[in-house]
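In: Got a predicted structure plus its sequence, pasted below:
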Amino acid sequence: MFTCSHQPPCPSSSDTDREAARVLASHPEQGWSLLCNGVVLFDDTGELLPDGAAIAPHRPRVAA
């Protein structure tokens, strides 16, 4: 389990704003970053949660 020591604490991996957690390790050459809450965030906006669940890419919609 990941424990955040930041103040205020980063959102947990189960929060809807989990992508707002701080980056612990960044690997732009490979297209991913590890967040403080254990989430692996991919450049295509997909996510891998600490429990192994995958979140499909969710790019913002462009207003027409």
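Out: That came through fine. Numbers count the residues shown, from 1 in each chain.
In: from here on, contacts and neighbour counts on C-alpha atoms
Out: Fine.
In: Need the distance between the two termini of stretch 35-50.
Out: Taking C-alpha to C-alpha, to the nearest Å, stretch 35-50 runs 10 Å from one end to the other.
In: Second structure for comparison follows:
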Amino acid sequence: MCQHQPPCPTADSADRESARLTAHHPEQGWSLLCNGVLLFEDTGELLPDGQVIAPHRPLGTGQVMTAA
């Protein structure tokens, strides 16, 4: 899929989000990466095989995660 040199990371690699943008639609909240990943503004992802990656925003400063 990717024609860049060096090639972009594949959709199943850990650094898949560093692939180049091929389409960017901030008004709709999504971008398409060169490796076929749909990246959403909430940091969720849809992989080319249909797998959904839940949003993974870091917690802001001052917020603490507590165990339930």
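Out: Received it, and whenever you're ready, just let me know what you need. The structure presented is a predicted model; accordingly, all values stated were derived computationally and were not measured.
In: tm score of chain vs chain?
Out: Once the chains are laid over each other, their TM-score by TM-score structural alignment, normalised by the length of the first structure reads 0.90; 62 aligned residues with a C-alpha RMSD of 1.1 Å.
In: The second structure: strands as residue ranges?
Out: In the second structure, the segments counted as strands under DSSP state E are 21-25, 30-33, 38-40, 45-46, 52-53.
In: could those strands go into CSV alongside mean neighbour count?
Out: CSV is the format used below for the strands of the second structure (neighbours: other C-alpha atoms under 10 Å):
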stretch, mean neighbour count
strand 21-25, 13
strand 30-33, 19
strand 38-40, 20
strand 45-46, 20
strand 52-53, 12
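In: Need the counterpart of V39 of the first structure in the second structure.
Out: Counting by TM-score structural alignment, V39 of the first structure corresponds to V37 in the second structure.
In: does that match really touch D12, like I thought?
Out: No: look at V37 of the second structure against D12 with C-alpha atoms under 8 Å: they stay out of range, at 9.4 Å.
In: Pick out whichever of these two has more residues nearby.
Out: Taking other C-alpha atoms under 10 Å, V37 of the second structure and D12 do not tie; V37 has more neighbours (23 against 12).
In: wait, what's in contact with the more buried one?
Out: Residues in contact with V37 of the second structure (C-alpha atoms under 8 Å, 6 or more residues apart in numbering) are 11, 16-17, 45-48.
In: How many neighbouring residues does C34 of the second structure have?
Out: With other C-alpha under 10 Å as criterion, C34 of the second structure counts 24.
In: Now do the contacts for D43 of the first structure.
Out: Residues near D43 of the first structure by C-alpha under 8 Å, 6+ apart: 28, 31-32.
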